[in-house]
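# sequence and computational prediction follow.
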Amino acid sequence: MLKLKASEAKTTKSKCDEQLFELAKDAMSKAYVPYSRFNVGAAISTVNGHVYSGCNVENAAYPEGTCAEAGAIASMVLGGDTVIKDIYVIGKGDGLVTPCGGCRQKIREFSSADTMIHICGPEGVRKSLSMEELLPFSFGPENLKL
């Protein structure tokens, strides 16, 4: 888990974006993927100005494991934050490495209307999507309020 205070984060928007991209890229390099050999990293910035990262972790009961996004979200919750401002997801290959269905729902649980999901490759951001674009007509916590 990596948690930074807002005062420790770089101040400009582009530098913050670069910091999150680099954190996701670093997390991707630390993924434990002996079965799929498909490394994924994620980095989250929260509305409170904290940053968290995670990587995918596989085990012998493949395909059971933990996605990078789920790891970053777990770190975020452990750190006391519950609202994602931006999430960067990075994987190698020619195609977009978007969050799986389960991770889309996990991101949705902790997102707001302003949450942005940035899909990256080793060269940088390939596509940015709003939560609504990533998971339209989603079911969320507000649906359970009576």
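Cool, got the structure. Treat the numbers as computed from the prediction; the structure is a model and nothing was measured.

# CA only for contacts and neighbour counts going forward, please
OK.

# how about the strands in the chain?
Secondary structure of the chain (DSSP state E): strands at 40-46, 51-55, 57-58, 65-66, 84-91, 116-121, 124-130.

# those strands: which one's closest to Glu18?
Glu18 sits nearest to strand 124-130 of all the strands of the chain, at 8.7 Å, using Cα to Cα.

# can you give me the buried ones in that closest one?
Residues of strand 124-130 classed as buried under the neighbour-count rule (16 or more other Cα atoms under 10 Å) are 124-125, 128, 130.

# okay, one more to line up with it:
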Amino acid sequence: MSKTPPEVKELLHLLLTRAYAPYSGFAVAAVVKSRSGRLYGGVNVENAAYPLSRCAEQSATLQMVSAGEQEIVEVWVMSRGKQPATPCGGCRQVLSEFAPSETPVHCLSADGPELHATLGALLPHAFSKQYLDGPETQ
């Protein structure tokens, strides 16, 4: 059974058409839900200089932070293909900056199955600000 509300699925499908993936051909869309309940969307944006590309999860998180919010309570990621793609390692780390480990992460393929996990299951030992708390940062 789907845990994705119809309005979120519709937004993901729309965003997927806006992804800029001319090099990989692998379009990805993401939506993060903030503590206020507002939805923020993003897409992957590739660049000919590959390291400068940005993932959809990062784009959505940047939208949220730019709007003045800093807490994610739920995440959806959609890609094309027969199986859902999970966030890459870098995106898992970015999400963990703004979301607790119990945050639901829903990975969807545009036409097929869904995978439902928590951020903690995807990134069990996230590097966090707790490692930076020391006498020099207090």
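Received it, and whenever you're ready, just let me know what you need. Treat the numbers as computed from the prediction; the structure is a model and nothing was measured.

# list the contacts for the most centrally placed residue in structure 2?
The centroid of structure 2 falls nearest to Glu57 when counting by Cα atoms, centre = their mean (2.9 Å). Each residue near Glu57 of structure 2 by Cα atoms under 8 Å, 6 or more residues apart in numbering is listed here: 29-32, 42-44, 77, 87, 91, 95.

# out of all of them, which helix in structure 1 is the longest?
Longest helix in structure 1, counting residues (DSSP state H): helix 13-29.

# Ala68 of structure 1 against Ile44, yeah?
No. Taking Cα atoms under 8 Å as the definition, Ala68 of structure 1 is not a contact partner of Ile44, at 10.7 Å.

# report the set of residues contacting both of those two.
With Cα under 8 Å, 6+ apart as the test, Ala68 of structure 1 and Ile44 both reach Ser53.

# looking at the two, which is more packed in?
Each of Ala68 of structure 1 and Ile44 has its neighbours counted (other Cα atoms under 10 Å); Ile44 has more, 30 against 27.

# against Gln130 of structure 2, how distant is the aligned partner of that one in structure 2?
Alignment note (TM-score structural alignment): Ile44 of structure 1 maps to Val32 of structure 2. According to Cα to Cα, to the nearest Å, Val32 of structure 2 stands 24 Å off from Gln130 of structure 2.

# then Leu15 of structure 2?
Separation of Leu15 of structure 2 from Gln130 of structure 2 (Cα to Cα): 34 Å.

# more neighbours: which of those two?
Neighbour tally, Leu15 of structure 2 and Gln130, criterion other Cα under 10 Å: the higher count belongs to Leu15, 21 against 7.

# what is the equivalent residue in structure 1 for that one?
Counting by TM-score structural alignment, Leu15 of structure 2 corresponds to Ala27 in structure 1.

# that match and Cys55 touch, don't they?
Yes. Under the criterion of Cα under 8 Å, Ala27 of structure 1 makes contact with Cys55 at 5.2 Å.
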